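Asker: here are the coordinates; sequence isn't available:
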């Protein structure tokens, strides 16, 4: 009986050794972190901007070749039909105004670190809005433009690096004049859908500062004066008229609120002379996808109609070969030990 037990133990050890050697040649796979990441890198003229606050919102998702607003943004009447490099910046400003007007809660927020970066991880595919806030770095303050970005990839993990447009303004005690103007694009009210007035809310640092009525009597515009303290000013149309879409454009002192009737196809139709002096420029984004072996960068305009982000050798799961040698040595060593301690056969 002892001989049978020892024989069984020896066979078990050999079986385990064989399994170890075989396992050494089977790829070991580990799961990568799920979700996708947006990283914002903030700088202006080689000045790294640390401590800049950002909020991230999920606004919608792709619907064929376009987008639909979902969740808290389902009621947004911004035009998303033209996502060219020129219009994506204007769309971002419009969606930002909606978020401020509705006092929507972000899915994430934080401050840029000492390198001017902030990352938002664990994201799913969809359309995202990033809103940034001014920061004082004497003798200037820096104010970022909002960003609309689409997270879209056939991979489970990738990083989207974006470089927001940031304006720099010299801090001073000067008095600044601000203007908000309403423009109608409806073929001179051909369908008699235009209301007799609109209500516009003015926000200072996301807090309601004033509410004004725009109508024909004041030529659909309003002007106010404030000290230049580096505050962030935004406007929002309280209720967009039925059968109209809205577009809001602004620089640091001028705000233009356009309402376009659904029968009009051109945002400039009938309004060739009304513009906002452009501090609004196209922002170039860089998509950076990092793998364990290399980093591939592709410069694209900030258009959410861009094709899916693809990468070279992006590891959704990782294949590791470093354990092979130790497992082979361990298996062979155990086999050698089993033979070394092999019991001698007893004479019956």
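Answerer: Here it is on my side, so go on. Keep in mind that this is a model prediction, so the values were computed, not measured.
Asker: Please make it C-alpha for all contacts and neighbour counts, starting now.
Answerer: Fine.
Asker: and the gap between residue 263 and residue 19?
Answerer: 72 Å (C-alpha to C-alpha, to the nearest Å).
Asker: An error on my part: the question was meant for residue 131.
Answerer: From residue 131 to residue 19 the distance is 55 Å (C-alpha to C-alpha).
Asker: between the two, who's got more neighbours?
Answerer: More neighbours surround residue 131 than the other of residue 131 and residue 19, with 24 against 13 (other C-alpha atoms under 10 Å).
Asker: I'd guessed the more buried one sits against residue 97; true?
Answerer: No: Residue 131 is beyond contact range of residue 97, at 10.1 Å (criterion: C-alpha atoms under 8 Å).
Asker: got a list of what residue 195 touches?
Answerer: residue 241 (C-alpha atoms under 8 Å, 6 or more residues apart in numbering).
Asker: mind listing the strands for the stretch 201-348 of the chain?
Answerer: 207-215, 221-227, 233-237, 244-250, 254-261, 285-290, 295-300, 317-320 (DSSP state E, counting those that start in this stretch).
Asker: Just want the angle from the third one to strand 207-215.
Answerer: The reference is to strand 233-237. 50 degrees (axes from the mean of the first three to the mean of the last three C-alpha atoms, to 10 degrees).
Asker: for strand 233-237, the distance to its chain's centre please.
Answerer: 22 Å (C-alpha atoms, centre = their mean, to the nearest Å).
Asker: Show me what it is in contact with.
Answerer: With C-alpha under 8 Å, 6+ apart as the test, strand 233-237 has contacts from 97-98, 100-101, 180, 198-206, 248, 252, 255, 257.
Asker: Which PyMOL command selects the buried ones in those residues?
Answerer: Buried members of the contacts of strand 233-237, defined by 16 or more other C-alpha atoms under 10 Å, are picked up in PyMOL with:
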select buried, resi 97+98+100+101+180+198+200+201+202+203+206+248+252+255+257
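Asker: So which of the contacts of strand 233-237 sit within helices?
Answerer: Per DSSP state H, helices hold the following members of these: 97, 98, 100, 101.
Asker: The nearest residue to the first one once chain neighbours are set aside: how many residues sit nearby?
Answerer: By that I understand residue 97. Spatial nearest neighbour of residue 97, excluding adjacent residues (C-alpha to C-alpha, 6 or more residues apart in numbering): residue 236 at 5.4 Å. Residue 236 is flanked by 26 other residues according to other C-alpha under 10 Å.
Asker: Structure two is appended below for comparative analysis:
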């Protein structure tokens, strides 16, 4: 089924944008060595029971970057840009990798209960990704957004409550044209000359559908036609040396970015960011001992809208609460 939302809470808005609840999201807190994530899944007062979720540990913090670990370490994806656009792309990139690499297994899986709730508890420090599956009902289907979150700190417990963005769509036999395009960028995000041709695997509903080569000969672009209810994903099979990869998409367009990664790079420090969110998270930090908060800066983990190939801020609020024992 069609998975329209491919980024971390990416939302496609066909009729325009409703801008609400913008708020600055600089958050300072001490997160915990042990934490939890509770998902609350409701759409238009409909409680979504048996919505399947997968939890992945993708990496950990090293200074001002997040470095992939385990099976994710073989991919050239290091989070060192904390802008809203970059965070949305990183989330989609990790989701694509997790769902198409057969060697990557989720840390845990689960389904929502009769209240639409699912808890992943006893989480150690690290960066995590949660991905939801399409839930088919009668003549339609529900599409949950995925999200990234971090558990990190000392002598505290960090508990997240997340209310994922969920869209409902009716089934359709409409055929549409899908497009995958490759761009080459320098370290400043500017277009640069291509390095080499690349091979791309196209997945339909998580099954390998087609393998294509993108090069100057086809303007680094490939198109195909299929029903609009399918969930397509694209993966670059081999990342050229000296580059890292990012993926972005909307309903029918898929963008692969190879970004030049100089050997000697400096990392950016997360800055105060004003954005709007489409998933609400409430966090509660409970200190095991009376320790001052660390002042660690939290980047805006959730969520950004994606229209075409341009990220647009949409949605509701990001909430944060903390309490000391």
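Answerer: Looks like it came in fine. These numbers come from a predicted model, not from an experiment.
Asker: Tell me the one of the ones in helices among the contacts of strand 233-237 of structure 1 nearest residue 164 of structure 1?
Answerer: Within those, proximity to residue 164 of structure 1 (C-alpha to C-alpha) peaks at residue 97, which comes in at 17.5 Å.
Asker: Now do the contacts for that closest one.
Answerer: Per C-alpha under 8 Å, 6+ apart, neighbours of residue 97 of structure 1: 234, 235, 236, 248.
Asker: Let me have those in JSON lines, extended by distance to residue 148 of structure 1.
Answerer: Formatted as JSON lines, the contacts of residue 97 of structure 1 follow (distance: C-alpha to C-alpha, whole Å):
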{"residue": "234", "distance to residue 148 of structure 1": "17"}
{"residue": "235", "distance to residue 148 of structure 1": "18"}
{"residue": "236", "distance to residue 148 of structure 1": "18"}
{"residue": "248", "distance to residue 148 of structure 1": "14"}
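Asker: where along the stretch 1-150 of structure 2 do the helices fall?
Answerer: 84-100 (DSSP state H, counting those that start in this stretch).
Asker: Quick check, central residue of structure 2?
Answerer: Nearest to the mean C-alpha position of structure 2, by C-alpha atoms, centre = their mean, lies residue 91 at 2.4 Å.
Asker: In structure 1, what residue corresponds to that one?
Answerer: Alignment note: residue 91 of structure 2 maps to residue 92 in structure 1; criterion TM-score structural alignment.
Asker: so who does its match touch?
Answerer: Contacts of residue 92 of structure 1 (C-alpha under 8 Å, 6+ apart): 129, 146, 147, 148.
Asker: quick one: which of the residues you listed is nearest to residue 105 of structure 1?
Answerer: Nearest member of the contacts of residue 92 of structure 1 to residue 105 of structure 1, counting by C-alpha to C-alpha, is residue 129, at 12.0 Å.
Asker: From residue 297 of structure 1, how far out is whatever residue of structure 1 lines up with residue 137 of structure 2?
Answerer: In structure 1, the residue paired with residue 137 of structure 2 is residue 137, using TM-score structural alignment. As judged by C-alpha to C-alpha, residue 137 of structure 1 and residue 297 of structure 1 stand 30 Å apart.
Asker: doesn't residue 295 make contact with residue 289 of structure 1?
Answerer: Yes: contact criterion C-alpha under 8 Å: residue 289 of structure 1 and residue 295 qualify, at 5.9 Å.
Asker: Compare the two (neighbour count), which wins?
Answerer: More neighbours surround residue 289 than the other of residue 289 of structure 1 and residue 295, with 21 against 12 (other C-alpha under 10 Å).
Asker: Just give me the match in structure 2 for the more buried one.
Answerer: Per TM-score structural alignment, residue 289 of structure 1 is aligned with residue 284.
Asker: Hmm, its match is touching residue 160, no?
Answerer: Yes: judged on C-alpha under 8 Å, residue 284 of structure 2 makes contact with residue 160 at a distance of 6.6 Å.
Asker: got the contact list for the spatially closest residue to residue 170 of structure 1 that is not a sequence neighbour?
Answerer: In this structure, residue 170 of structure 1 finds its nearest non-sequential neighbour in residue 140, 4.4 Å apart by C-alpha to C-alpha, 6+ apart. Counting by C-alpha under 8 Å, 6+ apart, residue 140 of structure 1 makes contact with 168, 169, 170, 171.
Asker: same thing but 10 Å
Answerer: Neighbour list for residue 140 of structure 1: 167, 168, 169, 170, 171, 172, 230 [criterion: C-alpha atoms under 10 Å, 6 or more residues apart in numbering].
Asker: hmm, which of these are common to structure 2?
Answerer: Here is what carries over to structure 2 from the contacts of residue 140 of structure 1, by both residues aligned by TM-score structural alignment, their matches' C-alpha atoms under 10 Å: 168, 169, 170, 171, 172.
Asker: Out of these, list just those in strands.
Answerer: 168, 169, 170 (DSSP state E).
Asker: how about the strands in the stretch 1-150 of structure 1?
Answerer: So, for the stretch 1-150 of structure 1 - with DSSP E, counting those that start in this stretch - the strands run 28-31, 36-41, 43-44, 47-48, 53-63, 66-69, 108-111, 117-123, 126-132, 135-137, 140-144, 147-151.
Asker: residues in structure 2 aligned with the first one?
Answerer: Looking back up the chat, that one is strand 28-31 of structure 1. Going by TM-score structural alignment, strand 28-31 of structure 1 lines up with nothing in structure 2.
Asker: Give me the buried stretch members for that strand, please.
Answerer: Buried residues in strand 28-31 of structure 1 (16+ other C-alpha under 10 Å): none.
Asker: name the helices or strands packed onto that strand?
Answerer: Counting contacts by 3 or more C-alpha pairs under 10 Å, 6 or more residues apart in numbering; DSSP states H and E, strand 28-31 of structure 1 packs against strand 317-320.
Asker: what span of structure 2 lines up against the strand it packs on?
Answerer: Taking TM-score structural alignment, strand 317-320 of structure 1 hits no residues over in structure 2.
Asker: which other helices and strands contact that strand?
Answerer: Packed against strand 317-320 of structure 1 by the contact rule (3+ C-alpha pairs under 10 Å, 6+ apart) you find strand 28-31.
Asker: So the residue lying closest to residue 80 of structure 2 once chain neighbours are set aside versus residue 256 of structure 2, what's the distance?
Answerer: Closest residue to residue 80 of structure 2 apart from its sequence neighbours, by C-alpha to C-alpha, 6+ apart: residue 65 at 4.7 Å. Separation of residue 65 of structure 2 from residue 256 of structure 2 (C-alpha to C-alpha) stands at 22 Å.
Asker: Residue 85 of structure 2 reaches residue 307, doesn't it?
Answerer: No: contact criterion C-alpha atoms under 10 Å: residue 85 of structure 2 and residue 307 do not qualify, at 12.0 Å.
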